[in-house]
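Chemist: sequence-free structure coming up:
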């Protein structure tokens, strides 16, 4: 059984629009007005909420019933427009006599609104409250504890400053007194010092972003050996950017040593804790980053004088030592060292000669006695007195001494030994 034919759509019938965003496709898209209405409906369901930010723009036209304010995130460049009624703004004047001003930290109770025709999102506020100094200080104290626990303030991570930097990076306000203090005092101490200056906003909503970008830019320059972040004094609110978490982490991330010179001695933003060196004032920063050429020259002169005195004293000691050695008898008459041993050698040689002569004389007498004894006991002495030694010669040529006539029968060949020779005979 075949399936029934599907109903055919009339050419004039419009295509069915997808009911959800996930059903849309290139062939079946949503028109802009539909998407805008969907967003408007979604935003309309969002509840009222409390939002904190920093005021960067106030548009208060005389006679207008609504005041337009731009609220910016304190750590990023994100911002949203906020609309306030005159009634809300009048209540705010009870705690802020000067009204909303650029850079003020506020908390607003608002509901998001989407304007479909312009495709823009804004906040409609029914209450605005300033963030008090006490609350700001409490938040900074909490942030200080968190960053300290992470080790960002540890002394082990502090980098030493170079003795004489090739180039000093300087982050400061535009045409500020802090810049003049650092540059002028540094050049008074070391006239040849070079600077890479980055003039940025040092208060207000843009301060964190611009100071962080200047730090990264100077850190990327190979010849920059130290970076000074300088700003004059101000209120707690004015110095808040230098306690911002994003800026503190940016300082901790750079490889170049950083000197913090923010405000006066009593001011202590978190930047002072994360920096490698904290200077009490911009002038103090100039003193810390470069040496004083006059002090260095005085130090060199002092060291040269000390070295000269030390060398002269050493030479004088050695000269005195040589004079003392030369005054000793052994060096005044050096032959004395030889005369004594030479005389002793002469005496020993004479004793040796006499001992040897006596020994030879005694040996000669002993030899003579031995000669006389040998001569007296020699058989030749007996032969000289007329005796002879008779030996019988055998048939084999051997000879034996004849001690008895029986040893030499008649006809036996004899050999007779005399004192001065030998003769042969035959027994008769």
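Modeler: Noted; the coordinates are in hand. This structure is a prediction, so every number in the text was calculated from the model and none was measured.

Chemist: only C-alpha atoms for contact and neighbour calcs from this point on.
Modeler: Fine.

Chemist: Give me the buried stretch members for stretch 377-397, please.
Modeler: Within stretch 377-397, the residues scored as buried using 16 or more other CA atoms under 10 Å are 380, 388, 390-393.

Chemist: biggest separation within the residues you listed, which pair?
Modeler: The two members of those with the most space between them (CA to CA) are 380 and 393, at 21.6 Å.

Chemist: re the thing from before, closest one to residue 214 out of the buried residues of stretch 377-397, please.
Modeler: Proximity to residue 214 was ranked across the buried residues of stretch 377-397 by CA to CA; first place goes to residue 380, at 133.8 Å.

Chemist: May I have the residues that are in contact with that closest one?
Modeler: residue 419 (CA atoms under 8 Å, 6 or more residues apart in numbering).

Chemist: Please, which helix or strand holds it?
Modeler: Assigned by DSSP states H and E, residue 380 belongs to helix 379-384.

Chemist: What is the subsequent helix or strand relative to that helix?
Modeler: Criterion used, DSSP H and E; the element after helix 379-384 is strand 389-393.

Chemist: counting contacts, what elements does that following strand pack onto?
Modeler: With contacts defined as 3 or more CA pairs under 8 Å, 6 or more residues apart in numbering; DSSP states H and E, the packing partners of strand 389-393 are strand 399-401, strand 413-418.

Chemist: Which other helices and strands does the shortest one contact?
Modeler: Where contact means 3+ CA pairs under 8 Å, 6+ apart, strand 399-401 is packed against strand 389-393.

Chemist: Alongside the first one, take a look at this:
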């Protein structure tokens, strides 16, 4: 009902505020579209405050919601996100402000798309498709570079021109495909598999220029992501610009920020390599010269040693040692001869003293029976007429036993 009032009988503020609140409270829940600004999450508070702004009319509406409602939004709610809010308008008489008490918040357009992509990204990451351990290094100088890009696109020109500028002899295996629209995913997958089977293609670049989120959707397709993960050849993702991040970037072995950056990553710069080779050659020369100088100093030090500076001195010393050893050996041999000769003389003297010949020399004789050579000691052992052999110092003579 309309309130009645005059200048003479005005209504109190509380009456008008209460009436406005009662009228607004009769409104039901509504869906409101807008852009999130001034998002406030205070620690320890169960309520989140934000402003829902209409970017066309530059009109805004305060929104309050439980923290659980805000946290349930995926991806996480941030300033600038476009959302649809389901809530009930509420007027606060104490502050005289209007706010929308949100019951549910949904991402709108790109936000919903991003939420689905985030869910797919989490699923593929849990399977290990984005793990750093499965990333393969790029070859230093590939025999051929496979390039998958749009027909006559700026991305193709950036990759080809920069690659040939860096290494003029590089060979590009180009596959032109649709890079947006319903045919993009199947064509990119077919080109990827064809290049992956080529024996001389050692790296594959998938390139596209920048675009909207919808334009880049084919490069977040699950089938394409799994095809890249299954490829045997290293894959470089060069989709969009620095801020663009399709799921292809996560599964590729190398992520290039732009197509130009991809060209710099897949082939070396011939000028840089020439400079590097020259530096290595100079370094090797310096190392070799240093080694030669060191060996020359060592040889000079060796030559200054007495054994090499005057080798005959050592030979003379060794000759003196040999002569001394020879003289010592000679003295030892002579001494041994002398000792042996003395021993032999003494033994000869002892033998001579003990020999029967010595006794014979003193005039004695040895009488033996001629028949058997037996030595006779008693005259009764022989008979008259028996022949005897008498041995003297000067020789031996025969005798016949006579009558006694």
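Modeler: Okay, I see it. All of these numbers come straight from a predicted model, not from anything done at the bench.

Chemist: just to revisit the earlier point, mean deviation of the helix holding residue 380 of structure 1 from structure 2?
Modeler: With mean CA distance after the TM-score superposition for structure 1, helix 379-384 of structure 1 departs from structure 2 by a mean of 3.0 Å once superposed.

Chemist: Strands of the stretch 251-400 of structure 1, start to end?
Modeler: Under the criterion DSSP state E, counting those that start in this stretch, the stretch 251-400 of structure 1 contains strands at 258-262, 277-278, 389-393, 399-401.

Chemist: The second one aligns to what range in structure 2?
Modeler: So the one you mean is strand 277-278 of structure 1. Aligned using TM-score structural alignment, strand 277-278 of structure 1 spans residues 254-255 in structure 2.

Chemist: counterpart of the helix or strand where residue 194 of structure 2 lies in structure 1, which residues?
Modeler: Residue 194 of structure 2 belongs to helix 184-197 when assigned by DSSP H and E. Under TM-score structural alignment, helix 184-197 of structure 2 corresponds to residues 207-220 of structure 1.

Chemist: Please enumerate residues in contact with that stretch?
Modeler: By CA under 8 Å, 6+ apart, the list of residues contacting stretch 207-220 of structure 1 from outside reads 75-77, 169, 171, 196, 198, 200-202, 224, 227, 241-242, 244, 246-247, 250-251, 254-256.

Chemist: List only those of those flagged as buried.
Modeler: Buried subset of the contacts of stretch 207-220 of structure 1 (neighbour count, 16+ other CA under 10 Å): 75, 169, 171, 198, 200-202, 224, 227, 241-242, 244, 246-247, 250-251, 256.

Chemist: All the helices of structure 2, residue numbers only.
Modeler: Taking DSSP state H to define them, one finds helices in structure 2 at 13-25, 67-71, 110-126, 154-166, 184-197, 222-230, 247-251, 259-266, 270-304, 306-309, 311-354, 356-361.

Chemist: quick one on the thing from earlier: ok, and what's touching the match of strand 277-278 of structure 1?
Modeler: 135, 235-238, 249, 262.

Chemist: deepest of the helices and strands packed on strand 389-393 of structure 1, which one?
Modeler: The highest average neighbour count among those, using mean count of other CA atoms under 10 Å, belongs to strand 413-418 at a mean of 18.

Chemist: Remind me what that one packs against, helices and strands.
Modeler: By 3+ CA pairs under 8 Å, 6+ apart, strand 413-418 of structure 1 packs against strand 389-393, strand 421-426.

Chemist: counterpart of the last one in structure 2, which residues?
Modeler: Residues 396-401 of structure 2 are where strand 421-426 of structure 1 aligns, with TM-score structural alignment as the criterion.

Chemist: Stretch 54-65 of structure 1 too?
Modeler: Residues of structure 2 offer no counterpart to stretch 54-65 of structure 1, counting by TM-score structural alignment.

Chemist: Likewise for stretch 137-154 of structure 1?
Modeler: Under TM-score structural alignment, the match for stretch 137-154 of structure 1 in structure 2 covers residues 114-131.

Chemist: Which residue ranges of the stretch 51-200 of structure 1 form strands?
Modeler: Counting by DSSP E, counting those that start in this stretch, the strands of the stretch 51-200 of structure 1 are 66-72, 79-85, 105-115, 120-130, 167-172, 194-199.

Chemist: State the number of residues packed around residue 308 of structure 2.
Modeler: 13 (other CA atoms under 10 Å).

Chemist: what separates it from residue 383 of structure 2, distance-wise?
Modeler: Noted for residue 308 of structure 2: a distance of 96 Å to residue 383 of structure 2, by CA to CA, to the nearest Å.

Chemist: Please apply the same query to residue 15 of structure 2.
Modeler: Taking CA to CA, one finds residue 15 of structure 2 at 195 Å from residue 383 of structure 2.

Chemist: swap in residue 343 of structure 2?
Modeler: From residue 343 of structure 2 to residue 383 of structure 2 the distance is 47 Å (CA to CA).

Chemist: And for residue 177 of structure 2?
Modeler: Separation of residue 177 of structure 2 from residue 383 of structure 2 (CA to CA) stands at 154 Å.

Chemist: And residue 360 of structure 2, by the same measure?
Modeler: 25 Å.

Chemist: Could you do residue 227 of structure 2 as well?
Modeler: Distance from residue 227 of structure 2 to residue 383 of structure 2, counting by CA to CA: 143 Å.

Chemist: my guess is residue 428 of structure 1 meets residue 410, correct?
Modeler: Yes. Taking contacts as CA atoms under 8 Å, residue 428 of structure 1 lies within contact range of residue 410: 4.7 Å.

Chemist: Now which residue in structure 2 aligns to residue 290 of structure 1?
Modeler: By TM-score structural alignment, residue 290 of structure 1 lines up with residue 267 in structure 2.

Chemist: Kindly tell me how buried that match is, as a neighbour count.
Modeler: Neighbour count of residue 267 of structure 2, defined by other CA under 10 Å: 24.

Chemist: Surely it touches residue 140?
Modeler: Yes. Here residue 267 of structure 2 reaches residue 140: they are 6.9 Å apart, a contact under CA under 8 Å.

Chemist: Many thanks, we can stop here.
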